[in-house]
Structure formats: structure tokens, C-alpha cells
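A.B. asks: here's a sequence, model it:
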Amino acid sequence: MDVLIVGAGPTGLALGIDLARRGVDALVVEAGEKLFPGSRGKGIQPRTQEVFDDLGVRDAIRAAGGLYPPRLLWKNGERVATEPMFDEVTADEGAPYTEPLMVAQWRTQEVLYARLRELGGRVEFGRAVTDVAQDADGVTARFADGTAVRARYLVAADGGRSAVRRAVGVGMTGEPVDPSPFLVADLRVRGLDRDHWHTFAGDDGTGVALCPLAGTEDFQLGAKLPEGTRPELSLAGIRRLVSTYSHLDPSDVTELRWASDFRPRAALADRFRVGRVLLAGDAAHVHSPAGGQGLNTSIQDAYNLGWKLGTVLAGRAADPLLDTYEEERRANAAAMLDLTTGVHRGEVRRGEATVQLGLGYRESSLSEETRKDPGPVRAGDRAPDGRDAAGVRMFDVFRGPHWTLLSPAPVEGFGGRPAPESYGPGIFLVRPDGYVGWAGDTADGLREYARRTGALDAA
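C.D. replies: Next up is the predicted model:
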């Protein structure tokens, strides 16, 4: 087996899809007996929508959810004010998706799972990893049932309490974001419209919010509780909580479907790679859910890692290519932790800062900008959408597990098609994950870069 992916959350499933379409022999294992049942990560940011477009699931994701409603503030049973959840980000040709989607996490996982199965991928449930050992040739994972699996590489996508991370001795460095306990739950509620995100704030900064979950009949409850409070996750406890902060009666909460409590913390794994073991998603970074960054950052981890694993396993590039996964993603994750903490504390607004369209890798060793006078799109930047002179859309050209050369004239061994005018002058080699890897005034140096990164044989 080429890759063992531990964890069937959004990270593991997205990575499984990317590897499956590359013909990589991969297995996803999940400690639970089924997919995660809750709504926890419900925001799908515009950059993730672009990734889902490439992975072939964006239409299904859109059908599974909807747009965010405005926030409705309540006080003493009266409607006080309505405000948008996000600052508006204007769409243009280069960024056609600018509005976050709301999709319950369990629905996102269903869509990803179905796509993985469609591509021939495999998920085994009830497989809890208890130990990991590696040598120069591969990794052996041992399970609670006494069995073992060996693979050339292992990816830990098993969440914030990652058993794999502990097994390979990687620590996490961080700090609490808020001393208050928080609670999130999926429930059925009567007496509230589904056109608003209903917010009931206490005078001491605590409170509850009830958000209608698009594509379902449920509401998601989010609550900040007084310090020292022990969250009650039973139906009776949730009813008391809702009736304490809102005008609703306890009986208006008719059903509790899932509940969890947490204390917001921002922490980053000290390493994202230990030999043949790589950490992704919450196994590598934990944070406040404010701003809807976690699931999305985790999907970016998978998207960054997938093409690199595929390239190394196919023998088109040497193993050190995988070192650039930590180089690129750990820096992005660190910035995300600062952002989510800022949103949580009310220092950063949701909007331009949170849609993730501006994230990139200009400082990466994989980004080579050789032009004397670079235009608006540089090596390391997200490759924007747009249309070339023939009217061909870039996202249609990029879709699939390949590199793309954008050049005003064909380049031997690569072909190429012209970039949209919005890119500015130059030649651009776009990575499989939609970022510009190399940019130049001429093709000088392109072949050497392509050989180092595995793009030459893939073009």
C-alpha cells in the first residue's frame, strides 16, 4: 500500500479523493463506526469551493447547503437589530466565488465520502490506531484489534487528540484563547424563523446563538458559558440553557441530535513531518472555530499534500519534495491561528480576511519568480480564474491532477496556452493545487524547475 490515511474527517476524505484520482493505492481508516454526525465545521470558504470544484464535488456541496443568513440580535424577547454575518467581498473574473457556504460538517463528509467511493477509494471504520512504527522503507500502524497495516507513507488526519501525533512524539505549542467553556449542538427548535442567525447575548458576555443549518431541518446551537460552568450535554441541560438566555420555553427544543463542549485554544504542532509520517488538519493545528477557518485550512493541507505524495510515489521527484509540505502549510496554519484568535476576540471582521483567497506561498522554496518586473500575479500566488483570448476558462483548464503551463507561445515539452490579460506579461507554470510555481519572462530555467518538482513528466 502506498498511503495510509488515519481519520475519515474532511481532511482524510479530501486527501483520499486527491490520491485516488492520481491512481495512488491509499486506504482511509477511521476509529469510529461511522462518519462524524455533527455540524461542527459548517463554513465552506470561497477558496475551498475552488478546491471542491477541482475535486469534482462543488455542485454536490452547494446542493447540500446554502448561504448564511443575517444575524438577528434579541434582547428581552424583542428583536433589536439585524446585521450581515460577513463583510461583502466583490466577485470578479479572477475570483468567481466570494460568499461562504453553510454546509453541516456531516453533510460535507457525506459528499466527500461518496466521491471517494466513486473514484474507487476505500474507508474502513472501527479501526483505532494504537501505535505507529517506521523504518527507512515504510510505516506500520497497529490497531486496537491487534491487526496491523503497512504503507510507504502515513498521514495523520485523526483530529486534535491525534493518536498518531502522540505515537510519533510530536508536541503542540499554544495557549488558551478564552477561559469560558463553549458548547455546540445540533437540535430541533420551534418558535424561530429560519431566515436569521438568532443571537441572545447576556450582559456578562455569555449567551447563545441558534443558526438554522442550511440543507437540514436542524439548528446549530453555539453557546458561551460563564467561567467555571460545567456544560450539560443532555436534552434537559440544553433546554435549560436555551430557555435561560432566550424567550423560548424549554419545550421549544424538541430534539437533541448531537452535542459537544470545548474550550477554545490555539496550538500548532511542532512539526508537520516525522520521516514517513505527515500531520494534517486538526492533528496539526487546533484553534477557535470563530471565522470558519478550521475545516477549510484542513482541506488546504490535504490539497497541498496530495500532489506531492503522488509525485514522489510515482518517482517523478525525490522524497525531499515532501519537506515543502511542512514549509508551506505550517506557516499558513500559524497565520490562521492568529486570524481565528483575532476573530474570536472581535479584533478582526469576517470577510476579506477570512475567505482565504489571498493565501499563498511566495516565500516557499517551490516558488520561483524570475521576471524582472513581475505583474499582479506572482510565483506563489493563487492562480486566478479568468478567460484567455479564446474565451477558455482557467478553472476548466486547471481542473485535474496536472500542472498547467500558461504561455503566449508553445514551449517544447510543455505545450501551453496563453494566460488571461489579468495575469500580466510572462510565462506561468501552475501547480496541481492551483498556485503559480514558476514565473518568467522567457522559458529559461523552466525545465530545471519542472524536473526538480516532477512537473516535466506530468506535463
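A.B. asks: going forward, measure contacts between C-alpha atoms and count neighbours the same way
C.D. replies: Will do.
A.B. asks: now the helices for the stretch 201-350 of the chain?
C.D. replies: Taking DSSP state H, counting those that start in this stretch as the criterion, the stretch 201-350 of the chain carries its helices at 235-245, 294-313, 323-344.
A.B. asks: please identify the deepest-packed of those.
C.D. replies: helix 294-313 (a mean of 24; mean count of other CA atoms under 10 Å).
A.B. asks: to compare with the earlier structure, here is another sequence to fold:
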Amino acid sequence: MTDDGVLIVGAGPTGLTLAIELARRGAGVRIVDAAPAPHRESRGKGLQPRTLEVLEDVGVTERALAAGTTRLPFRKYFDGAHVNDTDPFADARPTPDAPYERGVLIGQWQVERLLRERLAEFGIAVEAGTEVTGFEQDEDGVTAVLAGGERIRAGYLVGCDGGRSRVRKAMGVRFDGTTDETQSMVVGDVEAEGISRDVWHQWFASDGSGVMLCPMPGTNSFQFQAGPELDASGDPLPPSLEGFQRIFDRYAQVPGITLTDPTWLSLWRVNVRMVDRMRVGRVFLAGDAAHIHPIAGGLGMNTGIQDAYNLGWKLALATAGQAGPGLLDTYEEERLPVAAWTLGISTDLYARVREAVKEPGTGVEAAAPPPMGTGYRWSSLASPAATVTTAATGDPAVLRPGDRAPDAPCLGASGNPVRLFQVYADPRFTLLGFGAEVAGAVGKLGAEHDDLLQAFTVDGGGGDLRDHEGHARRAYGVTDPALVLVRPDNHIALLTRDPAEVADYLSRITTFPPKE
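C.D. replies: Alright, predicted model coming up:
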């Protein structure tokens, strides 16, 4: 790797996603992990719809859907009696602009395996058993120090090394928040022959405690979740298979079921923490290294993947010399508020879960998380300072710069079906020109900015794309001729009718001023 490449520390979902994003854009990347081998723990076990959109762009969603399941009813019991079976997403349907109406249940180790396989397609493998203990940085790059004394030189370093991040500690940033020692949970992966695997079992009792067994797709294991056993002083006992069995027998009240073959046993405490900065010079933080969440909602893994998706294209442009010095500042500008929002949401979800288990008529599904990844309207990449105009739409209720770019079914020039998300899989910016009136400008902009931009006419000038059912125009609020510029991470950059504004925006990316 050359000195302008990127060193990623940590090969969980966040680090792997970032490595793929950099590799598919041709950036030099090296990814190391302190663990000697990949784990096989279910941990965060759900990918949300927005994350599936992200991973489709990365090239992994189809594999994740094949490995996991999107339909698993919740079966609730109260004081040993069956109460109900529910599917909170039973009425959800995909729409032209949002193809994933529900998330997918899949173990975190499986997600990581799929990401490693995708990364290997670019000729890059995780360097396991490689621990970064510190780093030094200067104006030209970063020198990471390994446990054995070896030094690695890179243009940038990204800490994706989890809640106990050594990179974060070496950066000297604050990690504000709380750890609630009074609220804890034991979690693990076990087998349980004789228990149905077609529902998520949730046994609760009138004292507010309980146990849950969630069958993990593609395995013989269940993820076990429960409040811990306590010792005489009220402190949680260390997790053990024997303890799991006692908890199960007490709350499930299902005789003859023996828990076996534990592959993961963990004691989890409620942590709500985030950094005050996600960047110090040439060093960045992403995922749990920057923010840790309560377990409810599965927001930790999803937020980390979306961190990587935001940072990847910006780092790739920076390493290629195509980005102004301030473009990298927009990573923290955009993702730090999302982390703060997510921490508030996940904390509230955890509280709602704890309340839900006390009532026979409610279930954990009542704590289903709200959608993530709705956009960055506050960003300087979407602000009036970027000469953005919404004159193409004229309606403040429709899309604005910074918003997530919707999907839509279209037809390609040959008449074959193609979705906008498939078009956006190109690592560059995408320009959509709606109407024959802007077709000439679209072709000219595409030719002049080929290194940054792919450009398509929609229903005009021969039509690279045909909006044959009108879904694209409706999704983007287009009624008149319009130019829609979409960022490489599939967010709206610009809505306009003026080709000069598109050229100005792309030029600004290459000269973006640094934060004062």
C-alpha cells in the first residue's frame, strides 16, 4: 500500500464495508484485525431496510437475503402460557421507491463472512492477528505501530475497532455517556433440540423478567437473551450454560428441553456513549469505536455500516487527489448528528422493551425501530452555500438536497428493466436529466466530468432511461425539465434546471474548503 492509501483497524461489519467501498473505487486499502480468526457469534442480528439498500450498492444484499430470513413471527408467552403470535411487518409491502419493506434476520458473523467474501473479490484479505497499539501522524500521512513493533505507513487511518477502541484512546477524543451497571443482560448462542425454529420465542413473567430464544438462520443455534442471575450482593453472575439452563427452566416452563453446545456466552451492560469528534487530522473513527448503543433495535451494526458508506467515497476521492481538503470534514458533520439521534432512539427502544415485557398483551415487536438513513439536510454538501436550488420541484414537501435518493423501476436504452439503485451502483456521482430540453446538457456534463460523473437522460434525447410508469418522476417530485445530481452514497446532491449549477457543484467537490 502506498502512503496515500487507507489503513483500516478492525474487521467487523464497519471496517469490512469501508474496505469494500474503498476497493471498488480503486483506492489503496489495508485492513487489519487483532483477533487471530473470525468469530462465530450472532451478536447484532438484524440488517434494517436502509442498510440493505447500502449493502445492495456494496454488492452483498442478495447474499444476505439468501443467508438470512425476512419473516419470523414473534411467539409470546406470559407466565408459561402462550399469548399470541404476531408479525409486526405482516402488512408491509415493497414500493417502487423503497424495495426493502422489512429487515433481514442474520447473525453478525454471517454478515462479516459475506463482506469478507465480497472484499476478497477485489483481491484484499483481512490481516488477522495484527494489533495496532498506537500511531503517529504528520501532514503527509499516518504511521501505525503494531504490537510486535512493526510500523505501517498510510495516507489515512480509520479506527473501526469497537467499543474499546485503541485508536480512539490514542486520538485523545472524549467518549461521553454512561454505563448503567444496574441494567444488564446475558446473551449467547446455544442449541435447544425440541424447540420450534419457525418463530422467535419470548417467555415473560409477571415479575418483569423473562427469556427469549431466537432461531438463527443457517445454523442449529438460538440466540439466548435474558436478565442475568444475581449473586448474594445483587451483582450479575458470570454467564454460563448452567445459568442459561436455570433461567430457561424458570421462565419457559417447557420440560425436557436441554440447552447445549454454547458457542458464545456474554454479559452485556447498557452503554450509551459517543465521541465528541470522529476525525483528528488524518485519523477517523467509525462504528462502535465512535458510538455504542443499547442492544434494542440492532442499531449498532446498522449505524456502523452506514458510517462506512458515508466515509468511503469521500476517502476514495481524497486518496485520488479529486477532493478538496474540506470534503473529509463532512463525514463528521453528517454522521455525528446521526450517532446522537440513534443513541437517543436506541435508549428509548431499550426502555420500551423493558416495559413491554411486563404486559401480557404487548410484545417486543412494539419496540420496532424507526427507519434509519433518511438524509443529511443540514450538511454543507446540501446547504445554500453549495448553490443548491430546488426550483426544479417548487414544492418544499418533496425531496431536498441531502435526502436519501429513492429507487424507481425504469427501462434501459435496450428496453430491459433497470432500477435506479442498479444505476447508482457506479461509484461516481450520477446525473439524471429529465426531459428532452436538458438532454444536450446531460451529455456535455457527462463528457466534461467523466472522472466524477455518470450521466443519463430520462425520457429525452433518445432516452438512456425510460420512466415508463412515471415512478421516477413521482419519487423525485419532477414535473418539468430537471437535473437531479445524486451523490456516490445515494443521497441527493442537487435539484436544479441549470446545468451550470451541476458543474459548479462538481467543481466545488474538488476544491471543497476545510472547516475553519
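A.B. asks: and the TM-score between them?
C.D. replies: Remark: TM-score between the superposed chains equals 0.94 [TM-score structural alignment, normalised by the length of structure 1]; 454 aligned residues with a CA RMSD of 2.2 Å.
A.B. asks: next one: stretch 14-31 of structure 1 to chain centre, how far?
C.D. replies: Here stretch 14-31 of structure 1 is found 16 Å from its chain centre; the criterion is CA atoms, centre = their mean, to the nearest Å.
A.B. asks: can you check which part of structure 2 that stretch sits on?
C.D. replies: Structural correspondence for stretch 14-31 of structure 1: residues 17-34 of structure 2, per TM-score structural alignment.
A.B. asks: what's in contact with the matching stretch?
C.D. replies: For stretch 17-34 of structure 2, the external contacting residues (CA atoms under 8 Å, 6 or more residues apart in numbering) are 1-2, 4-11, 15-16, 58, 115, 118-119, 122, 124-132, 161, 305, 308-309, 311-313, 315-316, 319-320, 427.
A.B. asks: once you drop chain neighbours, what's closest to the residue of structure 1 most remote from its centre?
C.D. replies: For structure 1, the residue at maximal distance from the C-alpha centroid (CA atoms, centre = their mean) is Asn76, at 37.9 Å. Spatial nearest neighbour of Asn76 of structure 1, excluding adjacent residues (CA to CA, 6 or more residues apart in numbering): His247 at 7.1 Å.
A.B. asks: now the one you found: how far from Thr199 of structure 1?
C.D. replies: Look at His247 of structure 1 and Thr199 of structure 1: by CA to CA, to the nearest Å, they are 11 Å apart.
A.B. asks: when the two are compared, which one has more neighbours?
C.D. replies: Applying other CA atoms under 10 Å to His247 of structure 1 and Thr199 shows that Thr199 carries more neighbours, namely 23 against 15.
A.B. asks: which other helices and strands contact the helix or strand Val442 of structure 2 falls within?
C.D. replies: Secondary structure assignment for Val442 of structure 2, by DSSP states H and E: helix 439-448. Contact analysis of helix 439-448 of structure 2 by 3 or more CA pairs under 8 Å, 6 or more residues apart in numbering; DSSP states H and E lists strand 429-434, strand 453-458, helix 499-511 as its packing neighbours.
A.B. asks: run a quick neighbour tally on Phe262 of structure 1.
C.D. replies: 12.
A.B. asks: which residue in structure 2 aligns with it?
C.D. replies: Per TM-score structural alignment, Phe262 of structure 1 is aligned with Trp268.
A.B. asks: one more: Gln45 of structure 1?
C.D. replies: Using TM-score structural alignment as the criterion, Gln45 of structure 1 maps onto Gln48 of structure 2.
A.B. asks: quick one: that match and Val104 touch, right?
C.D. replies: Yes. With contacts counted by CA atoms under 8 Å, Gln48 of structure 2 reaches Val104, the gap being 6.7 Å.
A.B. asks: in structure 2, what residue corresponds to Val436 of structure 1?
C.D. replies: By TM-score structural alignment, Val436 of structure 1 lines up with Ile492.
A.B. asks: element containing that match, please.
C.D. replies: Counting by DSSP H and E, Ile492 of structure 2 is part of strand 492-496.
A.B. asks: and the contacts of that strand?
C.D. replies: 381-382, 388-393, 400-405, 482-487, 502.
A.B. asks: how far off helix 499-511 does that strand point, in degrees?
C.D. replies: 150 degrees (axes from the mean of the first three to the mean of the last three CA atoms, to 10 degrees).
A.B. asks: so how far does strand 492-496 of structure 2 sit from its counterpart in structure 1?
C.D. replies: Once superposed with structure 1, the aligned residues differ from strand 492-496 of structure 2 by a mean of 1.2 Å; criterion: mean CA distance after the TM-score superposition for structure 1.
A.B. asks: hang on, the earlier thing: which of the contacts of strand 492-496 of structure 2 fall within strands?
C.D. replies: Ala482, Leu483, Val484, Leu485, Val486 (DSSP state E).
A.B. asks: quick check: closest non-adjacent residue to the fourth one.
C.D. replies: Spelled out, it's Leu485 of structure 2. Leu431 (4.5 Å).
A.B. asks: ok, now which ones touch the one you found?
C.D. replies: Counted by CA under 8 Å, 6+ apart, Leu431 of structure 2 has contacts Val442, Leu453, Gln454, Ala455, Phe456, Leu483, Val484, Leu485, Val486.
A.B. asks: likewise for Leu411 of structure 2?
C.D. replies: Pro417, Val418, Arg419, Leu465, Arg466, Asp467, His468.
A.B. asks: same check on His287 of structure 1?
C.D. replies: Counted by CA under 8 Å, 6+ apart, His287 of structure 1 has contacts Pro264, Arg265, Ala266, Ala267, Gly294, Leu337, Thr340, Thr341.
A.B. asks: picking up where we left off before, columns distance to Ala154 of structure 2 on top of the helices and strands packed on helix 439-448 of structure 2, output as CSV?
C.D. replies: Conversion of these to CSV gives the following (distance: least, CA to CA, whole Å):
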stretch, distance to Ala154 of structure 2
strand 429-434, 26
strand 453-458, 27
helix 499-511, 22
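A.B. asks: out of those, deepest packed?
C.D. replies: Counting by mean count of other CA under 10 Å, the most buried of those turns out to be strand 429-434, with a mean of 26.
A.B. asks: residues near Ile44 of structure 1, how many?
C.D. replies: Based on other CA under 10 Å, the number of other residues close to Ile44 of structure 1 is 28.
A.B. asks: correct me if wrong: Thr330 of structure 2 contacts Leu381.
C.D. replies: Yes. Counting by CA under 8 Å, Thr330 of structure 2 sits close enough to Leu381 to count as a contact (7.4 Å).
A.B. asks: distance of the residue in structure 2 that Arg329 of structure 1 lines up against from Val275 of structure 2?
C.D. replies: Matched by TM-score structural alignment, Arg329 of structure 1 corresponds to Arg335 in structure 2. Per CA to CA, Arg335 of structure 2 is found 11 Å from Val275 of structure 2.
A.B. asks: mutual contacts of those two, please.
C.D. replies: With CA under 8 Å, 6+ apart as the test, Arg335 of structure 2 and Val275 reach no residue in common.
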